[in-house]
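A.B. asks: next one to model:
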Amino acid sequence: MDRPVTTAAPQWVPTDRDVADARITDFTRFVEQRTGSSFPDYHALWRWSVDDIEGFWAALWDYFDLGERAPTVLQGTGMPGARWFPGTTLNYVDQIVRNARTDRPAIVAVSEGAPDREVSWDELLGRAAAFADRLRAAGVGPGDRVVGYLPNIPEAVIAFLATAGIGAVWSACGQDYSAKAALDRLGQLEPKVLVAADGYTFAGRYRDKRGDVAELAAGMPTVQATFTTADLAARSDAPLETVAVPFAHPLWILFSSGTTGLPKGIVHGHGGVVVEHLKAVALQSDMGRDDTFFWYTSPSWM
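C.D. replies: Next up is the predicted model:
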């Protein structure tokens, strides 16, 4: 005897006001004025976005006012070989800096056994600027790799922003990985600099990782300097200076799980991350300047 199929009620249904105030609704109006076309619902907008790929990504760039761009959006459609926004330069960090403010923190840091800590934008960017100077002094420049062996702490963000700002390439994994597991990933990149923490607290117990840090550094002969989180404490009054790089210039390298051999590096570029994140976070998740974003995951994951 067949049982009737039951469908669970949705957890949340947007009101008419929610729809009217949504970022994607505002973007739709922007595209309608731009193209002279009408998009009465989400499906119509989606259909246009896949039928006119170049038009969609150009509109997204302009809607979010990402700066000057070259006229060509997509050069070639073959894969591999397609080039997005050829001739356009930018730096991911500039899009972070332009959103700095004084009325809300940049980061709310939560940890075991300690009160929540707010990191202001001034502190975040000042410390990133100071560490960028340290990286330059260590000979790091565009295209060089800087790797992190770090837990979920603000210093991981500071080190990343400093790295990306000067055009170097960032990659990291969490300290829940052993030195060997971290080396399987980060060692492939022939990094010039390693940034590491002495350890972290989990489930009420401090995990001392100084031995793993030493083993990891010894396994990467290209490393010319190792910095600890204490080296990220300094602050600069000067602005965080950035280097303009091509749209596809590597921003960070993620790694596959390593289930079928050594983990494989996956390169994400400055421009691709900027436009894809804006699409996903602002248009699809409807996040704005007054929202707080929380993603529960390990820094070893993407």
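
A.B. asks: use CA for all of it now, contacts and neighbours both
C.D. replies: Fine.

A.B. asks: so where do the strands sit in the stretch 101-250 of the chain?
C.D. replies: For the stretch 101-250 of the chain, the strands defined by DSSP state E, counting those that start in this stretch occupy 107-111, 114-119, 145-149, 169-173, 193-196, 199-202, 205-208, 225-228, 245-246, 250-255.

A.B. asks: which of those strands sits most buried?
C.D. replies: strand 145-149 (a mean of 28; mean count of other CA atoms under 10 Å).

A.B. asks: can I assume Ala130 is in contact with Arg235?
C.D. replies: Yes: using CA atoms under 8 Å, Ala130 is in contact with Arg235, at 5.4 Å.

A.B. asks: compare the two (neighbour count), which wins?
C.D. replies: Shown here are Ala130 and Arg235; by other CA atoms under 10 Å, Ala130 has more neighbours (22 against 16).

A.B. asks: and the more buried one, what does it touch?
C.D. replies: 232, 234-236 (CA atoms under 8 Å, 6 or more residues apart in numbering).

A.B. asks: nearest to Ile266, out of those: which one, please.
C.D. replies: Leu232 (27.0 Å; CA to CA).

A.B. asks: for the comparison step, fold the sequence that follows:
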Amino acid sequence: MAPDILNGLNGSPADSNAELWRHPDPASTQMHAFKERVNAKYGLKLDHYEDLHKWSVENIGDFWGEVWDFTGIKGNRVDEPVLPHNAPMYPRPDFFPSSTLNFAENLLYPAGLTDPSQPAVIEANETSTNPISWTELRDRVRRCTLALQNLSLGPGDRVAGFLGNTANAVIAALAAASIGVVWTGVSPDTGVHAVLERLVQIEPKVLFVDNGVGYNGRTHPSGVKARGIVEGLKGKGLKAVVVFETVKGLDCGVENLAEAVDEGAKAWKYDDFVDRTNIY
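C.D. replies: Below you'll find the model as predicted:
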């Protein structure tokens, strides 16, 4: 018996290219605005998406230059070719070779944002949600950044997070990125050995950890794992361990971690870590 090649949903052949949806007003889209910008600047008559795609492939440097400008990327764009003329895509050439930008700045201050009181991040767990506005997010990142700078961290240094998918992880990562620090994050359900296989290679100067995580209605303290990680990083240049009170009311275990760090290093509750600077 021949196999049934029909799609059970609408009776059309499974390999057909049936149109699923069409925008009711394509001229209102950002794609259309970008296409018209390209047409006006380069004297073209690109009518459809396929025309724009073909132009982008044949004019890679011009295309990415227009993307930079159209999307409002913040940075220092040098007046030079985006990439060498007729450069092959392998090995990969350097795009915007002398231009610079800050990743965190572009995420925190996106082009077109008109109301910073709107949610930037909505943090959710099993029982609740917590919206964080752009204004609050920027301020929390700023304070964390100052605390990292107070430890003399800068471009090329490393910071790690043994953190769940929370706003705290976003804030620590953006704070690190804002001053050129390399960030790496590891999920708190990862075993100590696997975490150390990653972190020993990069020798982080600061380690952010949760005091615990909630999963399936239960609280799982992170103290034992955190101490094992800190002990495994001895002699690797760790300056500070910073504990977020992710689970309210659960001991942060700072004293326990303070016993495990190298001489001269410190363990902090997060609030103490950011409050110890007088720069606000």
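
A.B. asks: can you pull the TM-score for these?
C.D. replies: The TM-score (TM-score structural alignment, normalised by the length of structure 2) is 0.76; 237 aligned residues with a CA RMSD of 2.5 Å.

A.B. asks: thinking again about what came up before, dump the contacts of Ala130 of structure 1 into CSV; add distance to Leu45 of structure 1 as well.
C.D. replies: Output for those, formatted as CSV (distance: CA to CA, whole Å):
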residue, distance to Leu45 of structure 1
Leu232, 45
Ala234, 47
Arg235, 45
Ser236, 45
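
A.B. asks: filter those down to the buried ones.
C.D. replies: 232, 235-236 (16 or more other CA atoms under 10 Å).

A.B. asks: next, format those residues as JSON lines and append distance to Asp2 of structure 1.
C.D. replies: Below are the buried ones among the contacts of Ala130 of structure 1 laid out as JSON lines (distance: CA to CA, whole Å):
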{"residue": "Leu232", "distance to Asp2 of structure 1": "64"}
{"residue": "Arg235", "distance to Asp2 of structure 1": "68"}
{"residue": "Ser236", "distance to Asp2 of structure 1": "70"}
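
A.B. asks: among those residues, which one sits closest to Arg117 of structure 1?
C.D. replies: Leu232 (16.4 Å).

A.B. asks: spatially nearest residue to the closest one (excluding sequence neighbours)?
C.D. replies: Phe131 (6.1 Å; CA to CA, 6 or more residues apart in numbering).

A.B. asks: what about the one you found, distance to Ala238 of structure 1?
C.D. replies: Separation of Phe131 of structure 1 from Ala238 of structure 1 (CA to CA, to the nearest Å): 12 Å.

A.B. asks: so where in structure 2 does the longest helix that structure 1 contains end up aligned?
C.D. replies: What stands out as the longest helix in structure 1, according to DSSP state H, is helix 121-137. Counting by TM-score structural alignment, helix 121-137 of structure 1 pairs with residues 134-150 of structure 2.

A.B. asks: Thr145 of structure 2: neighbouring residues, count only.
C.D. replies: Burial of Thr145 of structure 2, expressed as a neighbour count using other CA under 10 Å, amounts to 22.

A.B. asks: just to revisit the earlier point, quick one, which of the strands of the stretch 101-250 of structure 1 is nearest to Ala8 of structure 1?
C.D. replies: Per CA to CA, nearest to Ala8 of structure 1 of these: strand 107-111, 34.3 Å.

A.B. asks: any idea how far the closest one is from the middle of the chain?
C.D. replies: 17 Å (CA atoms, centre = their mean, to the nearest Å).

A.B. asks: before we move on, what about stretch 28-40 of structure 1?
C.D. replies: 30 Å.

A.B. asks: residues making contact with it?
C.D. replies: With CA under 8 Å, 6+ apart as the criterion, stretch 28-40 of structure 1 contacts 45, 59, 63.

A.B. asks: are any of these buried, and which?
C.D. replies: Buried, going by 16+ other CA under 10 Å: 45, 59, out of these.

A.B. asks: can I get the contacts of stretch 28-40 of structure 1 in TSV including secondary structure and distance to Cys173 of structure 1?
C.D. replies: Converted to TSV, those look like this (DSSP: H, G, I helix; E, B strand; the rest coil; distance: CA to CA, whole Å):
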residue	secondary structure	distance to Cys173 of structure 1
Leu45	helix	38
Ala59	helix	35
Tyr63	helix	34
